[in-house]
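[1] Give the three-dimensional model of this entry:
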Amino acid sequence: MLLRASGRCYCAFRHSRVGFPSLSRQNSTSVPFSSNVDASLRPRTIFSGIQPTGIPHLGNYLGALSNWVKLQNENPQDKLIFSIVGWHALTLPQNPTELAASRRDMLAVLLAVGLDPKRCVLFHQDSNAMHTELAWILSCITPTGKLRRMTSWKSRLAQSRNANDESEVDESMLNAGLLTYPVLQAADILLYRATHVPVGEDQRQHLELSRDIADSFNRTFRASSRMFPLPTALITPSKRILSLKDPASKMSKSASDPASRILLTDTANQIAAKVRAAVTDSITTGVTYDPVLRPGTSSLLSILAACADEEVDAVASRCTGMSHGELKTEVAAAVDALIAGPRAEFERIRGEVGYLDQVARKGAEAAKELSAQTMVQVRQRVGLN
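    Okay, here's the model as predicted:
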């Protein structure tokens, strides 16, 4: 999870030659997201995270959060660790008052969608200083060349150049956190010796770096046993949820047009208005699924299929005779039905400040207990104990 744009979830990187000798399939960098995993891979330790900045949108929910809940409900033998990654949020300017409120709201969202703090470790990353301690140690064995090759760094540099209308913007204009945050992300995962990380296909590079860093540490500080497992990607099954205004782009919290996204807190009327204004096409002879020639219409069909947990071809077949107006009405109804429960639960939980603080405190205590075991060994191996 997981983590650059507001509300975006973790993670993923390049295949490393060192695998898990005791796990027959662990040499692979990814496995399908499924509850029917070979028993030889149990128990798994699964980590993911989400930034606290902004209420999650429909794409976050269908692409990540609903899958976290599935992992929780369908895999009782796995250890699940889900974090709100406040330190990552600081790589971009934040209003301190708004960030403090967003941290609490994000915890309320995670509880509202169905995560159970009795079943998983649910905590604020910034409440556990061992994340930054491990990140510093890992940064000392990570070449800057690797970090400069990260797509996230290149895209941030390109955005800076566009904003300044210059093709030769110096890297010194960007803060160091933007370059090194993938190391902190690796520390988030490795601190709990996670074996699996739920990711989307477009997030592989970050997890590959985590694998490379784990491999580098294991080789640099050899001992009778390897310090870190090489985390495997759990590829989430949901298709990308695209912008309602630009079907060539993912739905994003950072997009300038608020009508491009549906938030988990949107009312039925707000959802209907956003869907009615969604981009489609000028073809009036019915609804078909064709992402190339009809991207806007196809995006609506994908949203409807995701909400109904059906194959998009089956949904498209059912909707063939509809007009765009009829399709939008059905999409709006399906989205509202999907998020109505989490929306109501969020409004209830966000007012229970004492309960939220209690969940955060207990989650941080559990996270510290797990990570302390790792850091004792890390400090011993690098010579700090």
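[2] going forward, measure contacts between C-alpha atoms and count neighbours the same way
    OK.
[3] wait, doesn't Ile303 sit right on Ile241?
    Yes - counting by Cα atoms under 8 Å, Ile303 touches Ile241, with 6.6 Å between them.
[4] Find the nearest non-adjacent residue to the residue lying farthest from the centre of the chain, please.
    For the chain, the largest distance from the centre (Cα atoms, centre = their mean) belongs to Thr285, which lies 38.2 Å off. Nearest residue to Thr285 in three dimensions, chain neighbours excluded: Ser323, at 7.8 Å (Cα to Cα, 6 or more residues apart in numbering).
[5] now swap in Ala332 and tell me
    Spatial nearest neighbour of Ala332, chain neighbours left out: Ala272 (5.1 Å); criterion: Cα to Cα, 6+ apart.
[6] residues touching that neighbour, list them.
    With contact taken as Cα atoms under 8 Å, 6 or more residues apart in numbering, Ala272 is in contact with 328-329, 332-333.
[7] Buried by neighbour count, from these: which ones?
    With neighbours counted using 16 or more other Cα atoms under 10 Å, these contain these buried positions: 328, 332-333.
[8] ok so, going back, among the contacts of Ala272, which ones are in helices?
    328-329, 332-333 (DSSP state H).
[9] Let's have those in a markdown table, adding distance to Ser224.
    Below are these laid out as a markdown table (distance: Cα to Cα, whole Å):
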| residue | distance to Ser224 |
| --- | --- |
| Lys328 | 60 |
| Thr329 | 62 |
| Ala332 | 57 |
| Ala333 | 58 |
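[10] For Thr132, list the residues it contacts.
    Applying Cα under 8 Å, 6+ apart, the residues near Thr132 are 184, 187.
[11] ranges for the strands of the stretch 51-200 of the chain?
    Applying DSSP state E, counting those that start in this stretch to the stretch 51-200 of the chain gives strands spanning 79-84, 121-124, 196-199.
[12] Quick check: which of these is nearest to Gly177?
    strand 79-84 (17.5 Å; Cα to Cα).
[13] Which residue comes closest to Asp290 once chain neighbours are left out?
    Nearest residue to Asp290, sequence neighbours excluded (Cα to Cα, 6+ apart): Ser298, at 5.8 Å.
[14] Next, the structure of the following sequence, for comparison with the previous one:
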Amino acid sequence: MVQWIEMQKTHECIYCVVDLHAITVKQDPAELRQSIRQVTAAYIASGLDPQKSIVFNQSQVAQHAELAWIFNCVARLGWLNRMTQFKEKAGKDRENASVGLYAYPNLMAADILAYQATHVPVGEDQKQHLELARDIAQKFNNDFRDQIIAAGYDDGIFFPQPEPVITGPATRVMSLRDGTRKMSKSEPSDMSRINLMDDVDVIADKIKRAKTDMEPAPPSNLEELKARPEIDNLVGIYAALAGITKEKGLETLISTSNEGPSIFTGLKRALTEVAVEKLGPIRTEVQRLMADPAEIDRILADGSQRARTIAAPVMDKVKDIVGFVRS
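    Have a look, this model is predicted:
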């Protein structure tokens, strides 16, 4: 979120609350509605300016779903079979996973290309999906090259190749209980993650109990740190929240390694302090915004209208290129 907010200073930004993606797994309708508003409130509380940027929920902009269907017909099964996140989320029961969960990378491509976006801020774990979006864009351009040129695109390129923007010291935040797994709301244990709405005591307890390792000394360099996933994760989270490099975060670990019964006591104390300092005001502001759901809905409606203004002409051109008849 910190990286996304910074991008407002240099780019025209569109932020989407992905409620269509959310229903690829079972959702309670009342909780989903609450979550849409809470995510929106969290964006705004973190610094997103809904006047300067566009923020909306996906289901209010029909072009996302329309374009996703066309991309379902452009993308190849082999491409989707390589998507590692489906394998992780479906697990051993993949035959009972929804078709939406399998095909949602195509919807993700539509989220990007409906706006002919050129840059997409992502974490390391989403890079594969962005590569798929690039493949879909290229195949669409190749499949309909003659129609695209006839539509006035002399170079035969309708959809651009979006570039990933991967920045900051914590490009992939991992579970507090397992440094090899992504931090996720879908994990059964709430102790695996820090939620924006956690209070001071809960944050402190989760960080105190975060998994480390049994090594007797801290890593001495970034290469050694990388080989110790739980410690690497804590250092990365600390560096991201403190606004410092990972090297500086490691220096904090090394310099505080004798401050308690564990070599990680000092780092965990520093991480707790910066997490409370950064997340506390956001939590308070989210609570204030959630007290007025009608205002959040107004912001989403306004953002959706502005998003449709961009996406609708793109979708109309796609329909013409594909060969649909439209009024």
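[15] Relative to Val85 of the first structure, how far out is the residue nearest to Thr285 of the first structure?
    With distances taken as Cα to Cα, to the nearest Å, Ser323 of the first structure is found 43 Å from Val85 of the first structure.
[16] More neighbours: which of those two?
    Val85 (28 against 15; other Cα atoms under 10 Å).
[17] Trace the more buried one over to the second structure, please.
    Under the alignment (TM-score structural alignment), Val85 of the first structure pairs with Val18 of the second structure.
[18] Is it correct that its match is in contact with Gln58?
    Yes - counting by Cα under 8 Å, Val18 of the second structure does reach Gln58; the two are 5.2 Å apart.
[19] which neighbours do these two share?
    Common neighbours of Val18 of the second structure and Gln58, using Cα under 8 Å, 6+ apart, do not exist here.
[20] burial measure for the alignment partner in the second structure of Leu110 of the first structure, as a count.
    Correspondence of Leu110 of the first structure to the second structure, assessed by TM-score structural alignment: Tyr43. By the criterion of other Cα under 10 Å, Tyr43 of the second structure has 22 neighbours.
[21] so Tyr43 of the second structure touches Trp4, yeah?
    No - with contact defined as Cα under 8 Å, Tyr43 of the second structure and Trp4 do not form a contacting pair (9.4 Å).
[22] any idea what Leu107 of the second structure aligns with in the first structure?
    Under the alignment (TM-score structural alignment), Leu107 of the second structure pairs with Leu184 in the first structure.
[23] Let me see the contact set for its match.
    Leu184 of the first structure sits next to 88, 131-132, 134-135 when contact means Cα under 8 Å, 6+ apart.
[24] Gly114 of the first structure: which of these is nearest?
    Within the contacts of Leu184 of the first structure, the smallest distance to Gly114 of the first structure is 24.0 Å, found for His88 (Cα to Cα).
[25] Go ahead and confirm that closest one touches Tyr181.
    Yes - applying Cα under 8 Å, one finds His88 of the first structure in contact with Tyr181, separated by 6.7 Å.
[26] Between its first and last residues, how far does stretch 82-97 of the first structure reach?
    Chord length of stretch 82-97 of the first structure, first to last residue, is 24 Å (Cα to Cα).
[27] Gln147 of the second structure should be in a helix, yeah?
    Yes - if the criterion is DSSP: H, G, I helix; E, B strand; the rest coil, then Gln147 of the second structure is within a helix.
[28] Run a quick neighbour tally on the closest residue to it other than its chain neighbours.
    Leaving aside its chain neighbours, Gln147 of the second structure sits nearest to Ile321 (5.4 Å; criterion: Cα to Cα, 6+ apart). Neighbour count of Ile321 of the second structure, defined by other Cα under 10 Å: 19.
[29] Ile321 of the second structure -> the first structure?
    Matched across to the first structure, Ile321 of the second structure falls on Arg381, judged by TM-score structural alignment.
[30] between the host helix or strand of its match and strand 79-84, what angle do the directions make?
    Assigned by DSSP states H and E, Arg381 of the first structure falls within helix 353-382. Orientation of helix 353-382 of the first structure against strand 79-84 (axes from the mean of the first three to the mean of the last three Cα atoms, to 10 degrees) gives an angle of 110 degrees.
[31] tell me what helix 353-382 of the first structure is packed against?
    Here helix 353-382 of the first structure touches helix 96-112, strand 121-124, helix 130-139, going by 3 or more Cα pairs under 8 Å, 6 or more residues apart in numbering; DSSP states H and E.
[32] Which residue range of the second structure does the shortest one align onto?
    By that I understand strand 121-124 of the first structure. Going by TM-score structural alignment: strand 121-124 of the first structure matches residues 54-57.
[33] Contacts for that stretch next, please.
    Stretch 54-57 of the second structure has contacts (Cα under 8 Å, 6+ apart) with 13-19, 36, 40, 299-304, 306-307.
[34] now stretch 92-99 of the second structure
    With contact meaning Cα under 8 Å, 6+ apart, stretch 92-99 of the second structure is reached by 24-25, 87, 90.
[35] what's the distance between Val187 of the first structure and Ser127 of the first structure?
    Just so we're on the same page, residue 187 of the first structure is Ala rather than Val. Note on Ala187 of the first structure: its distance to Ser127 of the first structure, by Cα to Cα, is 14 Å.
[36] who's more crowded, the two?
    Between Ala187 of the first structure and Ser127, Ala187 has the larger neighbour count (other Cα under 10 Å), namely 25 against 19.
[37] Now do the same contact list for the spatially closest residue to that one that is not a sequence neighbour.
    Distances taken as Cα to Cα, 6+ apart place Ala135 nearest to Ala187 of the first structure, at 5.1 Å, with adjacent residues excluded. By Cα under 8 Å, 6+ apart, the contact list for Ala135 of the first structure reads 183-184, 186-187.
[38] wait, Thr212 of the second structure sits on Ile231?
    Yes - applying Cα under 8 Å as the test, Thr212 of the second structure and Ile231 come out as touching, 5.8 Å apart.
[39] neighbour count winner among the two?
    Neighbours around Thr212 of the second structure and Ile231, counted as other Cα under 10 Å, are more numerous at Ile231. The numbers are 24 against 20.
[40] residue in the second structure matching Trp68 of the first structure?
    So, by TM-score structural alignment, Trp68 of the first structure is matched to Trp4.
[41] should've said Glu98 of the first structure
    Aligned by TM-score structural alignment, Glu98 of the first structure pairs with Glu31 of the second structure.
[42] count of neighbours near that match?
    Using other Cα under 10 Å, Glu31 of the second structure has 10 other residues around it.
[43] Any figure for the gap between it and Lys317 of the second structure?
    The spacing between Glu31 of the second structure and Lys317 of the second structure, counted by Cα to Cα, is 36 Å.
[44] what's the answer for Glu223 of the second structure, then?
    Look at Glu223 of the second structure and Lys317 of the second structure: by Cα to Cα, they are 49 Å apart.
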